[in-house]
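Chemist: Build the 3D model from these lines:
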Amino acid sequence: MSWFLLFLAGLFEIGWAIGLKYTEGFSRPLPTILTVAAMVASIVLLGMALRTLPLGTAYAIWTGIGTVGTVILGIVLFAEPATALRLGCIGLIVAGIAGLKLTA
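Modeler: Alright, predicted model coming up:
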């Protein structure tokens, strides 16, 4: 259950990171409210997962999920570059996440 909570926390992290772009400097009320709600949900779920998961592992995986998801959505939604080097680096992050999960 803790791994599932951690995964959800990572998804909410992606949500708030992407949401920041849509708030336009916190000048748009609805995107701002949704972004702040995603921030709170992400932290609460991370805290719940930390009841049983090691801190270092959980935090690294949480940020890794957020990083990978945000980069992928940045490519899809905002036409950010998808160079081979950039995608290779994302692959390294995914490998690190998998390694941490396997050793936890």
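
Chemist: only C-alpha atoms for contact and neighbour calcs from this point on.
Modeler: OK.

Chemist: Helix, strand, or coil at R51?
Modeler: Secondary structure assignment for R51 (DSSP: H, G, I helix; E, B strand; the rest coil): coil.

Chemist: To check against the first, give me the structure of this:
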Amino acid sequence: MTAFLLAFAISSEVAATLALKASDGLSRPLPAAIVVVGYGVSFWLLALVLKHLSVGTTYAVWSAVGTAAIAVIGVIAYGETANALKIASLGLIVLGVVGLNAAGTH
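Modeler: This next block holds a predicted model:
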């Protein structure tokens, strides 16, 4: 259940970030509302996850997966560049999360 909550928190954060781009500086009401609701839901779910997992692990996974997802969506949906440095940097983010998880919570 905790993994599901974390996955939904990440999905909400990604949706809010995409809506932020679509909001045109928060000047479009529907995307702006999605931003507020999406980030609100994401932080609420993140707070629930923190009842069961360490803050370091939880935040590392939440932020890294969200960052990687937005970067990939940016390349696919918005035509942003995908050069070797960007791909290597995403790999380092994933490696960092794996390292934090492997280090344990103690």
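
Chemist: Can you pull the TM-score for these?
Modeler: Put the two chains on top of each other and the TM-score (TM-score structural alignment, normalised by the length of the first structure) is 0.91; 104 aligned residues with a Cα RMSD of 1.3 Å.

Chemist: does the most far-flung residue of the first structure relative to its centre sit in a helix, a strand or a coil?
Modeler: No residue in the first structure sits farther from the centre than S27, which is 23.1 Å out by Cα atoms, centre = their mean. For S27 of the first structure, the secondary-structure state derived from three-state DSSP is coil.

Chemist: Please report the distance of it from G19 of the first structure.
Modeler: Distance, S27 of the first structure to G19 of the first structure, using Cα to Cα, to the nearest Å: 12 Å.

Chemist: Taking the centroid of the second structure, which residue is nearest it?
Modeler: In the second structure, the centroid-proximal residue (Cα atoms, centre = their mean) is G66; its distance is 1.9 Å.

Chemist: Now do the contacts for I70 of the second structure.
Modeler: V14, T17, L18 (Cα atoms under 8 Å, 6 or more residues apart in numbering).

Chemist: List just the nearest of those residues to V61 of the second structure.
Modeler: V14 (13.2 Å; Cα to Cα).

Chemist: so that closest one sits right up against G66, yeah?
Modeler: Yes - V14 of the second structure is in contact with G66 according to Cα atoms under 8 Å; the separation is 5.9 Å.

Chemist: how far does the lengthiest helix in the first structure sit from the chain's center?
Modeler: When the first structure is parsed with DSSP state H, its longest helix is helix 55-78. The chain centroid and the centroid of helix 55-78 of the first structure are separated by 4 Å under Cα atoms, centre = their mean, to the nearest Å.
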